[in-house]
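S.K.: Everything below, folded, please.
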Amino acid sequence: MNARTAAVRSGLARGLIEFKQTWTNRDDVVGQFVFAALFLGALFFMRDATLPGTAFSLGAATVPGVLGAGIVFNGLNTAAGYLAVDREDGTLLRAKATPNGMLGYLVGKTASLSMAQVTGLLIVLVPCLFVYPALAPGGVWSYLHLLWVLAIGLTATLPLGAALGSLTSSARSIGLITLPVLGLGAISGIFYPVTALPGWVQDIAQVFPMYWLGLGMRSALLPDSAVVVEIGQSWRPWATLGVLVAWSVIGLTLAPVLLRRMARREAGSSVAERREKAMQRVG
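M.R.: Purely as a prediction, here's the structure:
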């Protein structure tokens, strides 16, 4: 077994351990279920509304969009946040000091975040399938469709999150990522049809992966009758695949370069300096 293969295997083992630890941490568990409860509560108040021009439930139509937005938000914001925290507490410095340590670190973090994303999606989706029987009308084919959208969505967002995290100076800078992502959520057709927005806003939304992930999720989980509120009254599967693949290529190209540059700059003195500044703020 060569060193890179060993690093990948250790990274996968680390990712599984980190994922298990999230379910022994009270704050992480509470956060997962509070989000699900808030979302299901919002759907309850939308139960009597319908999509414009259809008899289909607006609540059911909202479920896929929110799932897609959650993938983007967690992929960008959470990945960047973990990277910034691990940079501050010296975790990245320790990874850098071991052979292929950065590779193992990235594999582990990607694995743990991917498992957390899938778990979070299931916590929301499973209750919604009981509340809204019209979801996933294609049965097995709907779930297979959902799987490929989820897979390409994770590939399109997690590397981008790592790249953005490598550009932040500290964990407190994550707000610079969070606010734009929330802004994208407002224009990406998550809680209402994107066709209700001005044309130029629709054009902006279609540049970024959040809109396309929402569209891909809707095409997997909603019946064909719901397509009437989409742009061009089409699910546009090939465009969805193309845009998400393009963002995957961008992220996978940028992330290694930016992370290597960040790792080269890491030293014991820089970690100590950040800790000293943190202690001064606390004091």
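S.K.: Please count neighbours and contacts with C-alpha atoms only from this point.
M.R.: Noted.
S.K.: packing partners for whichever strand or helix holds Val271?
M.R.: If you go by DSSP states H and E, Val271 is part of helix 268-282. Secondary-structure packing of helix 268-282 (3 or more CA pairs under 8 Å, 6 or more residues apart in numbering; DSSP states H and E): helix 79-88.
S.K.: residues in contact with the helix it packs on?
M.R.: With contact meaning CA atoms under 8 Å, 6 or more residues apart in numbering, helix 79-88 is reached by 92-93, 109, 113, 158, 161-166, 168-171, 174, 271, 274-275.
S.K.: From these, list just the buried residues.
M.R.: 92-93, 109, 113, 158, 161-166, 168, 170-171, 174, 271, 274 (16 or more other CA atoms under 10 Å).
S.K.: Just the ones in helices from those residues, please.
M.R.: Judged by DSSP state H, the buried ones among the contacts of helix 79-88 include 92-93, 109, 113, 158, 161-166, 271, 274 as members of helices.
S.K.: any chance of those in CSV, plus distance to Phe19?
M.R.: Listed next are those as CSV, based on distance: CA to CA, whole Å:
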residue, distance to Phe19
Leu92, 18
Leu93, 22
Lys109, 9
Leu113, 8
Leu158, 16
Gly161, 18
Ala162, 18
Ala163, 21
Leu164, 22
Gly165, 20
Ser166, 22
Val271, 26
Arg274, 27
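S.K.: Which of these sits closest to Leu76?
M.R.: Ranked by distance to Leu76 (CA to CA), those are led by Gly161 at 3.8 Å.
S.K.: Am I right that that closest one is in contact with Gly75?
M.R.: Yes: contact criterion CA atoms under 8 Å: Gly161 and Gly75 qualify, at 5.8 Å.
S.K.: tell me, what's touching those two both at once?
M.R.: With contacts defined as CA under 8 Å, 6+ apart, no residue is shared by Gly161 and Gly75.
S.K.: Go through stretch 263-275 and flag the buried ones.
M.R.: Quick answer for stretch 263-275 (16+ other CA under 10 Å): 263, 266, 271, 274.
S.K.: again with stretch 16-30
M.R.: For stretch 16-30, the neighbour count (16+ other CA under 10 Å) marks 16, 18-19 as buried.
S.K.: Distance to Leu12 added to the buried residues of stretch 263-275, as TSV?
M.R.: Listed next are the buried residues of stretch 263-275 as TSV, based on distance: CA to CA, whole Å:
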residue	distance to Leu12
Ala263	21
Glu266	24
Val271	26
Arg274	29
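S.K.: one more, for comparison:
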Amino acid sequence: MSATTAAYRAGWHRGLVEFRQSLTSPGDLFSTLFWPLLMVVVLIFVRDSEFGSSGLLLGTLFLPSVIGMNIAANGMLTTAGLLAIEREDGTLLRAKATPNGMQGYVVGKIVTVAGTTLIALLVVLIPGVFLVDGLAIGSVGAWVGLAGIVALGIVATLPIGLVIGSLFDNPRNAGLANLLMLGVIGISGIFYPLTALPTLVQWIAQVFPVYWLGLGARSVLLPDSAAAVELGSSWRTLETVGVLGIWAIAGLVLAPIVLRRMARRESGSALAKRREQMLQRTR
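M.R.: A predicted model of the protein is given here:
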């Protein structure tokens, strides 16, 4: 077995262990379930509201949009938060000191975040199919399409999370990323169709993967008639795959470079200095 294969296998097992631990830790479990459960509550209140004169229920549009939002939020924010925490507690430094440890570390994060993403999706999707009418979920193609969106979304957003997390020495500073993410979500057609927003906002929203993940989820879970409320009255499937693919390629190219540079700056003295600064703040 090659060293790289061993590192990937170790990362896979590490990711599974971290995922199981997250399901037994009250704090981690709360973090994983809070937003999905909150979105289910919002869904209950909006499910019977109509979107303009389209004849479509707002809840029907909202459910797949939230699924896309959860993919993006877990891929970017969860990954960024984990990286910032593990940079401070020395986990990243130990990975750097292990042969091919960084590869195993990244594989472990992919497994952990993929697991938490699936849990968050199920928390929204399972009650959603009973609460919302008009979903086109009666075919195998719809579920295959959803699986494809989830996989592409994780690949497109997780490297972004690694890049974001590498920018923060302190996990507390990662709260800024949360605020920026909430702003992007607010303009991405998650809570209300993008066609109802100003043109400038529409253009800005289409730069980020959140909008395209919501659109992709709607395209596989809603009937074709629902495309009438989208930009251009189309699901724009090729554009969705293209934009998410660009984000994925850019992230996969950029993330290893940023992580390597960050890892080179990690040392025992740098870790001790951050811990001393943390202790001074708590005194």
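S.K.: Fetch the TM-score of the aligned pair.
M.R.: Here the TM-score for the pair of chains, by TM-score structural alignment, normalised by the length of the first structure, is 0.97; 283 aligned residues with a CA RMSD of 1.2 Å.
S.K.: rewinding a little: now tell me what touches the helix holding Val271 of the first structure from outside.
M.R.: Helix 268-282 of the first structure has contacts (CA under 8 Å, 6+ apart) with 87-90, 93.
S.K.: which residues touch the helix or strand Gln21 of the first structure falls within?
M.R.: Gln21 of the first structure is part of helix 3-22, with elements assigned from DSSP H and E. Residues outside helix 3-22 of the first structure that contact it (CA under 8 Å, 6+ apart): 28-29, 99-101, 103-113, 115-116.
S.K.: Can you turn the buried subset of those residues into a selection I can paste into ChimeraX?
M.R.: Provided next is the ChimeraX selection string for whichever of the contacts of helix 3-22 of the first structure are buried by 16+ other CA under 10 Å:
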select :100,101,103,104,105,106,107,108,109,110,111,112,113,115,116
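S.K.: Counterpart of Pro198 of the second structure over in the first structure?
M.R.: Using TM-score structural alignment as the criterion, Pro198 of the second structure maps onto Pro198 of the first structure.
S.K.: Ala134 of the first structure should be in a strand, yeah?
M.R.: No: counting by DSSP: H, G, I helix; E, B strand; the rest coil, Ala134 of the first structure falls outside a strand, being coil.
S.K.: Tell me which residues touch it, please.
M.R.: Applying CA under 8 Å, 6+ apart, we find Ala134 of the first structure in contact with 60, 222-223.
S.K.: Still touching in the second structure? Go through those residues.
M.R.: Compared against the second structure with both residues aligned by TM-score structural alignment, their matches' CA atoms under 8 Å, the contacts of Ala134 of the first structure retain 60, 222-223.
S.K.: circling back: what's the closest of the buried residues of stretch 16-30 of the first structure to Leu259 of the first structure?
M.R.: For the buried residues of stretch 16-30 of the first structure, the nearest to Leu259 of the first structure is Glu18 (20.7 Å; CA to CA).
S.K.: Trace the closest one over to the second structure, please.
M.R.: Here Glu18 of the first structure is matched to Glu18 in the second structure, going by TM-score structural alignment.
S.K.: Against the first structure, what's the mean shift for the helix or strand containing Gly153 of the second structure, could you check?
M.R.: Taking DSSP H and E as the criterion, Gly153 of the second structure maps to helix 140-166. Superposing on the first structure and averaging over aligned pairs (mean CA distance after the TM-score superposition for the first structure), helix 140-166 of the second structure comes out at 0.7 Å.
S.K.: list the buried ones in that helix?
M.R.: 142, 145-146, 149-150, 152-166.
S.K.: Check the gap between Tyr143 of the first structure and Leu258 of the first structure for me.
M.R.: 35 Å (CA to CA, to the nearest Å).
S.K.: what range in the second structure matches stretch 48-62 of the first structure?
M.R.: For stretch 48-62 of the first structure, the aligned range in the second structure is residues 48-62, judged by TM-score structural alignment.
S.K.: for the matching stretch, the distance to its chain's centre please.
M.R.: In this view, stretch 48-62 of the second structure has its centroid 26 Å away from the chain centroid, taken as CA atoms, centre = their mean, to the nearest Å.
S.K.: Span of it from start to end?
M.R.: Across stretch 48-62 of the second structure, the terminal residues are separated by 11 Å (CA to CA).
S.K.: Now tell me what touches that stretch from outside.
M.R.: Outside stretch 48-62 of the second structure, the residues that touch it by CA under 8 Å, 6+ apart are 43-44, 46-47, 132-135, 190-193, 218, 222, 226, 229.
S.K.: Only the buried subset of the residues you listed, as a ChimeraX command please.
M.R.: Buried subset of these, written as a ChimeraX selection, criterion 16+ other CA under 10 Å:
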select :43,46,47,132,135,190,191,192,193,218,222,226,229
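S.K.: out of the contacts of stretch 48-62 of the second structure, which one sits closest to Met69 of the second structure?
M.R.: Nearest to Met69 of the second structure among the contacts of stretch 48-62 of the second structure, with distances taken as CA to CA, is Ile190, at 7.1 Å.
S.K.: Return the closest of the ones in helices among the buried ones among the contacts of helix 79-88 of the first structure with respect to Gln233 of the first structure.
M.R.: Nearest member of those to Gln233 of the first structure, counting by CA to CA, is Leu158, at 29.9 Å.
S.K.: Now that closest one. Nearest residue, chain neighbours left out?
M.R.: Spatial nearest neighbour of Leu158 of the first structure, chain neighbours left out: Gly75 (4.6 Å); criterion: CA to CA, 6 or more residues apart in numbering.
S.K.: Which residue in the second structure occupies the aligned position of that neighbour?
M.R.: By TM-score structural alignment, Gly75 of the first structure lines up with Gly75 in the second structure.
S.K.: Next up, the contacts around that match.
M.R.: By CA under 8 Å, 6+ apart, the contact list for Gly75 of the second structure reads 113-114, 117, 153-154, 157-161.
S.K.: swap the cut-off to 10 Å and go again
M.R.: By CA atoms under 10 Å, 6 or more residues apart in numbering, the contact list for Gly75 of the second structure reads 69, 109-110, 113-114, 116-117, 153-162.
S.K.: Helix, strand, or coil at it?
M.R.: With three-state DSSP as the basis, Gly75 of the second structure sits in helix.
S.K.: same check, this time on Ser31 of the second structure
M.R.: What three-state DSSP gives for Ser31 of the second structure is helix.
S.K.: Count the neighbours of it for me.
M.R.: Using other CA atoms under 10 Å, Ser31 of the second structure is surrounded by 14 other residues.
S.K.: same deal with Ala72 of the second structure?
M.R.: By the criterion of other CA under 10 Å, Ala72 of the second structure has 30 neighbours.
S.K.: gap between it and Ser188 of the second structure?
M.R.: According to CA to CA, Ala72 of the second structure stands 11 Å off from Ser188 of the second structure.
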